[in-house]
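[1] Here is my input; please provide its structure:
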Amino acid sequence: MENAFFVVWFGLFGLFIGSLITHLAYRLPLILISRWQLACCPSIVQSLDKPHPFYLSLFSPSGCPHCHQPLTLASLIPVLSWLYQQGRCRDCHRTIGCTYPFTELTVALLFMVLASSNQNLLWLIILLMITCLLITAALIDIAHQLLPDVLTLPLICSGLIAASLEVSPVTLSTSLAGTLFGYGLLWLPAIVFKGIRKIEGLGRGDMKLLAGLGAWLGLDILPIVILVASVSALLFILITQRNKKNKNKRIAFGPFLAFAGWLALLKDPFMIDLSILLQALL
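    Predicted coordinates for the structure are as follows:
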């Protein structure tokens, strides 16, 4: 009974954290892109359409992405407020995308899975933080084809620090090897693809994300992470690009890496079995 209460409490907590993640995933790229434009070409930026100043701070209140009106306390209630308002802003009545409730429910579900996984408290807290980071990175990559350094580099550094403090399940040498191998594992195919097609196939953000996962997971499981991410991405492409209009649409690889990496961090039996099978074949 106590365990069920603990899991439900984590689910409710996850709803509110999911709301914060949508807030961060929406504003962070706007802030970064605005700063990059200003740093590169200050004279040109003056003539560009800039985001509303309301969205150029992570700490200003949440608001409607259309009319910029701040949300009331009732409108901040995860999922229920979106359902009550029928997916529309209470002020301008324009449609609010289902990304918000979907993310909130996804985070709640993942928090409940973690809460029921019988992890020790410190590792549970670490997993919760990594989960939030991976979801934020995935949302930004989907919307902007961008994996910011402010998310990927802390993942790498924290993994190495945790390994050096013997907090993570891998040793420091294994963590270092995983970081280097994770970056190199995508760097070489990216160079080859660019040489053949003359276009970018994988961004450096994907390499840094896999390096961050390598810092936490070590070397052995990374080929399985790549395999699961690649197969998941391929299935997604086959399903979504049957329509000719979508055939040239770029697909963000970050969400698939995040999904596969999260399964590996949770020591999912499927990932472990694949790893054992691959080692046996090699």
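
[2] Please make it C-alpha for all contacts and neighbour counts, starting now.
    Noted.

[3] so the residue located most distally from the centre of the chain is in which element?
    Using Cα atoms, centre = their mean, the residue of the chain lying farthest from its centre is Ser43. It sits 33.4 Å away. In this structure, Ser43 sits in helix 42-45 according to DSSP states H and E.

[4] run this one through as well so I can compare:
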Amino acid sequence: MDALMLTLATVLGLVVGSFLNVVIHRVPRAESLVRPGSHCPHCRAPVRPWQNVPVVSWLALRGRCASCREPISIRYPLVELTTALLFAAVTARFGLTPELPAYLYLAAVAVALSMIDFDVHRLPDAIVKPSYVIGALLLTPAVVAGADWNAALRCLIAMAVLFLFYLALVLIHPAGMGFGDVKLAGLLGLYLGWLGWGAVAVGTFAAFLLGGLAGVVLMAAGRAGRKTAMPFGPAMLAGALLALFAAGPIVSWYGGLLLPAA
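    Have a look, this model is predicted:
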């Protein structure tokens, strides 16, 4: 992979991560993403351009507002860094291929939705629903370029299968998850379906495994009990990203367990 390409992807991720901080804060509050401009949540002072450089500005200001000196959460640069690392990893995974923009978009959505679900235990329709259309449109060039209509059909089937599977879980046990998880499941099915049925299986199983492990860790740390409501969206998104990068090796490993070499 060309170092310049990875560098550009990282820089793009930092910029997108800065915008995601706005999305994470404003979308749950049904606020405009455009107006007003970036400002301090404490004193409402506008953030000047030099104060809005991803990560660098937070470090230069020592994590405090330039006007009122109130602390600025470390979560802001962490969101930017996480997005940058994901953009670099996705670019390394796909290279300059037609599907790269689609999976960069998925990475950005994963960061935003995970943080929002942690904050308010919701997966906003304002992000999830349009992502179905955006995801399909971004994957269309890959379908056309490769004339891979079977993959396109697999995307649609996987989208329907995961949507219906999660819908059944909600109807059987409504306290376990919400309809936001159902809608997210369909979106992840669309993306995982492009990668293959192995990725669909790994992403789905990994979501429940990671969600369960997170619950056990929180209970062991005394941060949650058996009846504590915990967001499941981050586990679903983490499972999908795991499948994105490691579905092939995981499927091969599991297949080796089922069919050991003679």
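
[5] Need the counterpart of Asn120 of structure 1 in structure 2.
    Taking TM-score structural alignment, Asn120 of structure 1 has Leu96 as its aligned residue in structure 2.

[6] longest helix in structure 2, by residue count?
    Counting residues, the longest helix in structure 2 under DSSP state H turns out to be helix 233-258.

[7] Give me the mean deviation of it from structure 1.
    Following superposition, helix 233-258 of structure 2 is found to deviate from structure 1 by 3.7 Å on average (mean Cα distance after the TM-score superposition for structure 1).

[8] quick one: the helix holding Ser43 of structure 1 to chain centroid distance?
    31 Å (Cα atoms, centre = their mean, to the nearest Å).

[9] Find me the equivalent region of that helix in structure 2.
    So helix 42-45 of structure 1 is aligned with nothing, judged by TM-score structural alignment.

[10] which of the residues in that helix are buried?
    Val45 (16 or more other Cα atoms under 10 Å).

[11] ok, now stretch 87-97 of structure 2?
    Those would be Phe87, Ala88, Ala89, Val90, Thr91, Ala92, Phe94, Gly95, for stretch 87-97 of structure 2 by 16+ other Cα under 10 Å.

[12] follow-up on the earlier one: how close does the match of Asn120 of structure 1 get to Leu104 of structure 2?
    Look at Leu96 of structure 2 and Leu104 of structure 2: by Cα to Cα, to the nearest Å, they are 12 Å apart.

[13] Which elements pack onto the helix holding Ser43 of structure 1?
    If contacts are counted by 3 or more Cα pairs under 8 Å, 6 or more residues apart in numbering; DSSP states H and E, helix 42-45 of structure 1 sits against no helix or strand.

[14] contacting residues for the residue farthest from the centre of structure 1?
    Under the criterion of Cα atoms under 8 Å, 6 or more residues apart in numbering, Ser43 of structure 1 has no contact partners.

[15] ok, Asp206 of structure 1 touching Ala252?
    No: applying Cα atoms under 8 Å, one finds Asp206 of structure 1 not in contact with Ala252, separated by 9.1 Å.

[16] Show me which of the two is the more surrounded one.
    Each of Asp206 of structure 1 and Ala252 has its neighbours counted (other Cα atoms under 10 Å); Asp206 has more, 25 against 22.
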